[in-house]
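J.: sharing a model that was predicted from the sequence below.
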Amino acid sequence: MAKILVIDDEANLRKVLAAMLRRDGFDVTVAADGEQGLAEFNKNGADIVVTDLVMPKAGGMEVLRAVNAANPDVPVIIITAHGTVDSAVEAIKAGAFDYVTKPFDQAELSAVIAKAAKAHDVAQRSVRADAKARAAIIGESAQLQEVFKIIDKVADTPSTVLINGESGTGKELIASALHGASSRRDKPFIKINCAAIPHNLLESELFGYERGAFTGAVTSKPGRFELADGGTLFLDEIGEIPVEMQVKLLRALQEGEFERVGGIKTTRVDVRLIAATNRDLQAEIEAGRFRKDLYYRLAVVPIVLPPLRERRTDIPMLAGHFVEKYNRKLNKKIESISDDAMALLQAYNWPGNIRELENLIERVLLFADGPSITAKDLPEPVRQGSGTPAPALSAAPLEASTGEGGLKDIVRMKAAELEKDLITKALEETGGNVTRAAKLLQISRKSLQTKMKEFGLRDTTPPDGRDESIDE
């Protein structure tokens, strides 16, 4: 049950809103002004904030800025009178989720609240993006370095970018990094998940609508293209857009202009578009579900984001990052991940990618007792290497690999094979530099030397302990 904080200086309106939202199944807290509302938010938090725009002590914009600074994943909905709609639009550009006008239609407000609750739920399960998006992309693998090179080259251009990758790989982080590294960084970064919008509402969400355009359109409202003017529009799950809408989207991209639903005035905008999908759009084109001309317009700069199973050397760094994050969030004091646990994490195939890894680390920290995460703390699918087999682990049939050992022996053997392969690749990537290879693998230099000796990757160690392959 989502917790909603309602902030309004009109007592009757607070009562009406609270009663309506509680009837819809939400946990509601109310505050009489912005100052009181922020005190409540800082003390007890909220999943959604609904605030009046004009209030004594602290107005809606101040509430918006404070909530966004504290937790950008919390949607803020602005309530405004007709005379201050322009200010509400400015609030949207500053990061507000949406706005409704007084006197509001209860059905309209309920729909906005439901959409905000869904967006908050998605954000809680997604890889987080923020203003320092580039720094938030964790990893040093060769695959990720190639993605960074593309970002550096195209971020400050108007060219459209199409990000393709499986769910949970961090496509929104890449979009945020592109926006943050561009000259548009101080302009709006507007995001919309095309899969979360009903097909019959998608046009009005993208292009806005005029008053009276359809039942319930009691006032005019700008769309996401309009709100993103001067900045960046990120269309996630672009493959979900129906074919009939794709024609209108193509025109908006090519001409930089559109009309609101029910309107005749042409609106021109300057928007840099970034799209993302987990679908094979070439296959969608062959099936007649995606327009070829739109695809070529979107894929001026294609970025393919590799799944986590193809960048296993990044797993120690990602896992360490999530341990630090959830130590703070859950008030835990986990100091490390044991070598055997890390080997299992790197052997697992991660069908849910980075999102699955983050959720797993949070769950493990909740129940871990000791100062270190060990193999026994990991869930059974990870301990047993469940999931679609990774190529590195499927070199021989099961019968040929079992021998007299049981399942645990097989897992231990496969984990050792993968560990040897990862060390070999790290040494290749660093030209045999043990110090840098140890840093890449997120283990100590001494541990790496021990592992190298164990796997026969180095015959001798110099008497003085120095690594003769290092050129420092």
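T.: Received the coordinates, thanks. Residues are numbered from 1 along each chain as shown.
J.: make it CA atoms for all contacts and neighbour counts henceforth
T.: Noted.
J.: and stretch 214-232, what's buried?
T.: 218, 220-232 (16 or more other CA atoms under 10 Å).
J.: take the residues you listed and keep only those in strands.
T.: Those of those mapping onto strands are residue 232, per DSSP state E.
J.: ok, so of the buried residues of stretch 214-232, who is nearest residue 43?
T.: For the buried residues of stretch 214-232, the minimum distance to residue 43 (CA to CA) is 32.1 Å, reached by residue 227.
J.: put this next to the previous one:
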Amino acid sequence: MSDVPHHRSRILVVDDDPDMLRLLSMRLGAAGYQVTAVGSAEAALAQLEIERPQLVLSDVRLPGRDGLALFAEVRSRHPSLPVILLTAHGTIPDAVEATARGVFGYLTKPYEAKELLDKIAQALALSTPAGPSRRADEAWRSDIVSRSNRMDDLLAEARMVAQSDASVLLRGDSGTGKEMLARAIHKASARAGKPFVAVNCGAIPEALLESELFGHVKGAFTDAVANHKGLFQAADGGTLLLDEIGDMPPALQVKLLRVLQERAVRPLGSSQSVPVDVRIVSATHRDLEVAMAEGQFREDLYYRLNVVTLTLPTLAERREDIPLLANHFLSKLAAKYGKRSSGFAPEALKALTMATWPGNVRQLYNVVEQVCALSTTPLVPLALVQRALRTPTMEVLSFAEARQRFERAYLVDLLKMTDGNVADAARLAQRNRTEFYRLLQKHALTPGLFKSDGSGAPEAGGDEAVADT
């Protein structure tokens, strides 16, 4: 026997002879490899869509597409994946030519078991190692499912950026995974042991955003009954993601710039600044250059945030990741819905791969959630995927989550309308004040922040210090 290490690398074995397939599987399994065995080139290519092995071992003579055609296809899809061909005497010239085109090597039948295992060990040693050391090395990006060259390049750049403390601006369409990349950068940085805090600047009402980011002190405005640490302080020592930074109101942009320059925050109503050590990652789907030209985004803030720019590709630009992502989401969601899943029917997977995906990875997740929730068979059929792709994909929320979101948005609108006057807001909602206060408490809403006279300044007669504007 060869001294091949038992490192559990996965090998895809392709042979149309069932006896030979069984023999190879037993031999490689005994040597410590994980083996996936298929009987044709077509089956091998379908398997590659689901899971990428570390090596392909294929007979040259196959029904339909032969081993050389399979090699050409593997080469175009996965240039770094090594392929070893098994040949009979008559096909040696073809195999030699294939070696010149990049096949790792070939073995002529009959071959010795040791010869085969040595050849496999050489191929695996020269290609990217896939053992535990690599997995540990990739823990920082473990949530990002990808095998496309485009994403590989982006992640390599992100990893380098993570080693510094430079501010990073993530660009990309909605749903491309900007928050996920920000988390990966945090995990790869020296700050990994400290908090990662994300805030969506476009989702929080303007009246609340300043208090959310910078905090407030007791008595800073009506209903400020206790000191409140802002998100900058919550992220101290770690990373703060300012998502949809392009939607930040101009008045707050000035205050954010001051925080970045002074590396300290001043909570609302306080005369004291609190030092903070935070790495800023910001994200936007807007064109900030256009926003600057239109006077909606400050140029000095833009240059402070945009030390390094990383641009996430759309899902259409990394189409080879679609089968991988779809199967990954399906296995996660099948567990959530308590369903047995054996994946997508090949034609269903093809339909997903060919779709346009204007909503990117988020839309793909929603489509997979929809088909998983509605599927009555372990194998997801084409018809269900087509149906999900035809209907505009909405985020699948539970009834309780949907009601919670509606309730909060309704209360925010009421408080805006009534200038933060609880009695008027309760009257409009046809609820008594006690019940209305309970609702505000449940959603952590502070009526005083909705007053239009200076956004959170104390009422007339108050002697508390007001925030510096």
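T.: Sure thing, it's come through. Here the structure is a predicted model, which is why all the values come from computation and not from measurement.
J.: if I look at the corresponding residue of the first structure for residue 345 of the second structure, how far off is residue 319 of the first structure?
T.: Aligned counterpart of residue 345 of the second structure in the first structure: residue 338 (TM-score structural alignment). Between residue 338 of the first structure and residue 319 of the first structure the distance is 12 Å, computed by CA to CA, to the nearest Å.
J.: neighbour count for these two, which is higher?
T.: Taking neighbours as other CA atoms under 10 Å, residue 338 of the first structure and residue 319 compare with residue 319 leading, 21 against 12.
J.: state the distance from the alignment partner in the second structure of the more buried one to residue 377 of the second structure.
T.: For residue 319 of the first structure, the aligned position in the second structure is occupied by residue 326, per TM-score structural alignment. Per CA to CA, residue 326 of the second structure is found 17 Å from residue 377 of the second structure.
J.: and the counterpart of residue 368 of the first structure in the second structure, how many neighbours?
T.: Using TM-score structural alignment, the partner of residue 368 of the first structure in the second structure is residue 375. Using other CA under 10 Å, residue 375 of the second structure has 17 other residues around it.
J.: wait, isn't residue 375 of the second structure in contact with residue 382?
T.: No. Counting by CA atoms under 8 Å, residue 375 of the second structure sits too far from residue 382 to count as a contact (11.0 Å).
J.: residues in contact with the match of residue 345 of the second structure?
T.: For residue 338 of the first structure, the contact set (CA atoms under 8 Å, 6 or more residues apart in numbering) comprises 372-375.
J.: export the residues you listed to a markdown table and tack on secondary structure, distance to residue 399 of the first structure and neighbour count?
T.: Compiled in a markdown table, those are given as follows (DSSP: H, G, I helix; E, B strand; the rest coil; distance: CA to CA, whole Å; neighbours: other CA atoms under 10 Å):
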| residue | secondary structure | distance to residue 399 of the first structure | neighbour count |
| --- | --- | --- | --- |
| 372 | strand | 35 | 16 |
| 373 | strand | 32 | 24 |
| 374 | coil | 29 | 18 |
| 375 | helix | 25 | 19 |
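J.: in contact with the residue nearest to the match of residue 319 of the first structure when sequence neighbours are not counted, which residues?
T.: Nearest residue to residue 326 of the second structure in three dimensions, chain neighbours excluded: residue 368, at 6.6 Å (CA to CA, 6 or more residues apart in numbering). Residues in contact with residue 368 of the second structure (CA under 8 Å, 6+ apart) are 326, 329-330.
J.: superposed on the first structure, what's the mean shift for the helix or strand harbouring residue 368 of the second structure?
T.: Element membership of residue 368 of the second structure, judged by DSSP states H and E, is helix 360-374. Mean deviation of helix 360-374 of the second structure relative to the first structure after superposition (mean CA distance after the TM-score superposition for the first structure): 1.4 Å.
J.: in the second structure, what range does stretch 418-426 of the first structure match?
T.: Under TM-score structural alignment, there's no match for stretch 418-426 of the first structure.
J.: please apply the same query to stretch 181-199 of the first structure.
T.: Under TM-score structural alignment, the match for stretch 181-199 of the first structure is residues 188-206.
J.: how far does that stretch sit from its chain's centre?
T.: Stretch 188-206 of the second structure sits 15 Å away from the centroid of its parent chain (CA atoms, centre = their mean, to the nearest Å).
J.: that one spans what distance, first to last residue?
T.: 32 Å.
J.: just the helices in the stretch 151-300 of the first structure please.
T.: 171-180, 199-207, 224-227, 243-255, 281-286, 292-298 (DSSP state H, counting those that start in this stretch).
J.: also the stretch 51-200 of the second structure?
T.: 67-77, 92-101, 113-126, 132-137, 149-162, 178-188.
J.: mean neighbour count, those: which tops it?
T.: helix 178-188 (a mean of 23; mean count of other CA atoms under 10 Å).
J.: what does that one contact?
T.: Helix 178-188 of the second structure is contacted by residues 140-141, 143-144, 158-159, 161-163, 170-172, 192, 196, 198, 238-239, 241, 243, 281, 283, 312 when judged by CA under 8 Å, 6+ apart.
J.: show me where the stretch 301-450 of the first structure has helices.
T.: Along the stretch 301-450 of the first structure, the segments classed as helices by DSSP H, counting those that start in this stretch run 315-330, 339-347, 353-367, 380-383, 398-402, 407-429, 434-441, 445-454.
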